[in-house]
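J.: Any chance you can model this:
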Amino acid sequence: MTTTIDKIAWIHVENGQLLCARSKGKDLYYIPGGKREPGETDSDTLVREVEEELSVQIKSETISHFGTFEAGAHGKSEGVIVKMTCYAAEFEGELNPAAEIEELAWLNYSDRNHVSSVSQLIFDKLQEMKLLS
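T.: Now for the predicted structure:
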């Protein structure tokens, strides 16, 4: 039986690098975002999660769908997959780690092995689009 973890993620690229985060006690980086709460839309989830984790406010009117990616979930049993629906958006404020986030990092394609399987697919897409250095 397959279990799907439904997540929303924020794709933010600057100078050929993707903004990623690392949670306290974890070894891999991930693309900021998280799971939706009951009744939330994708946009609601994106705005809430980014503010909780990164201390910035997503400009709702700038949200655009980037893509949806699926892969095996890191650290979970076989048959558990992550479905990550990704959005790009502009933001206001200063990026600072908050909540469970220990570190923010700007990663390029050579850092691909430091992220989860589903994030590697996103790195591949960004590289294919010539957005990552």
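J.: all contacts plus neighbour counts: C-alpha atoms, from now on.
T.: Fine.
J.: which residue sits closest to residue 91, ignoring its sequence neighbours?
T.: residue 58 (4.3 Å; C-alpha to C-alpha, 6 or more residues apart in numbering).
J.: residues near the closest residue to residue 100 other than its chain neighbours, how many?
T.: With sequence-adjacent residues excluded and distances taken as C-alpha to C-alpha, 6+ apart, residue 100 is closest to residue 23, at 5.5 Å. Using other C-alpha atoms under 10 Å as the criterion, residue 23 is surrounded by 18 other residues.
J.: this one as well, want them side by side:
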Amino acid sequence: MSLIDKIAWLHLHEGRILSTRSRGKDRYYLPGGKREPGETDAQTLVREIREELTVELDSGTLVHVGTFTAPAHGHPDGVLVQMTCYSGHYAGHLQPAAEIAEVLWLSYRHRPLVSAVDQVIFDWLRAQYQLAD
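T.: All right, here's what the predicted structure looks like:
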């Protein structure tokens, strides 16, 4: 069994969650990514969000929301992704950059359009009454 370690930013507004689609991909993903060697969760998230969405996360406001695991989308059987999720404040204007083709706000009805681990997160957020139908 193989595990992909990712860090994600959960940013909710009016019952919807910020999501992204990378160029050439058919699924939406929560913004974030993989850590570089020696990076902390906060360093990874600040870097990834700056690269993907051109905004600055305030690392002092980051709060661990949860860690979720599911089969990795587009990988062979037995490959799992572990997504460690944080919320936090940002400064700047959200816009797609780097490999990101699209930035949008999703509600629970968009669940079939996201990766397996994001579906687990959507279910959890809905159970917490944070994600609208």
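J.: quick one: TM-score?
T.: Once superposed, the chains reach a TM-score of 0.98 (TM-score structural alignment, normalised by the length of structure 1), with 132 aligned residues with a C-alpha RMSD of 0.4 Å.
J.: got a list of what the residue nearest to the spatial centre of structure 1 touches?
T.: Central residue of structure 1 (C-alpha atoms, centre = their mean): residue 31, 2.4 Å from the mean position. Residue 31 of structure 1 makes contact with 9-11, 19-21, 119 under the criterion C-alpha atoms under 8 Å, 6 or more residues apart in numbering.
J.: Same question for residue 65 of structure 1.
T.: Residues counted as contacts of residue 65 of structure 1 (C-alpha under 8 Å, 6+ apart) are 85-88.
J.: and if you look at residue 84 of structure 1?
T.: So residue 84 of structure 1 contacts 6-9, 68-70, 118 (C-alpha under 8 Å, 6+ apart).
J.: Can you list which of these are found in strands?
T.: Among these, the subset assigned to strands under DSSP state E consists of 6-9, 68-70.
J.: just the buried members of these?
T.: 7-9, 68-70 (16 or more other C-alpha atoms under 10 Å).
J.: from those, which is closest to residue 104 of structure 1?
T.: Residue 104 of structure 1 lies nearest to residue 9 out of these, by C-alpha to C-alpha, at 14.6 Å.
J.: and the gap between the aligned residue in structure 2 for the closest one and residue 77 of structure 2?
T.: Residue 9 of structure 1 maps onto residue 8 in structure 2, with residues paired by TM-score structural alignment. From residue 8 of structure 2 across to residue 77 of structure 2, the span is 23 Å (C-alpha to C-alpha, to the nearest Å).
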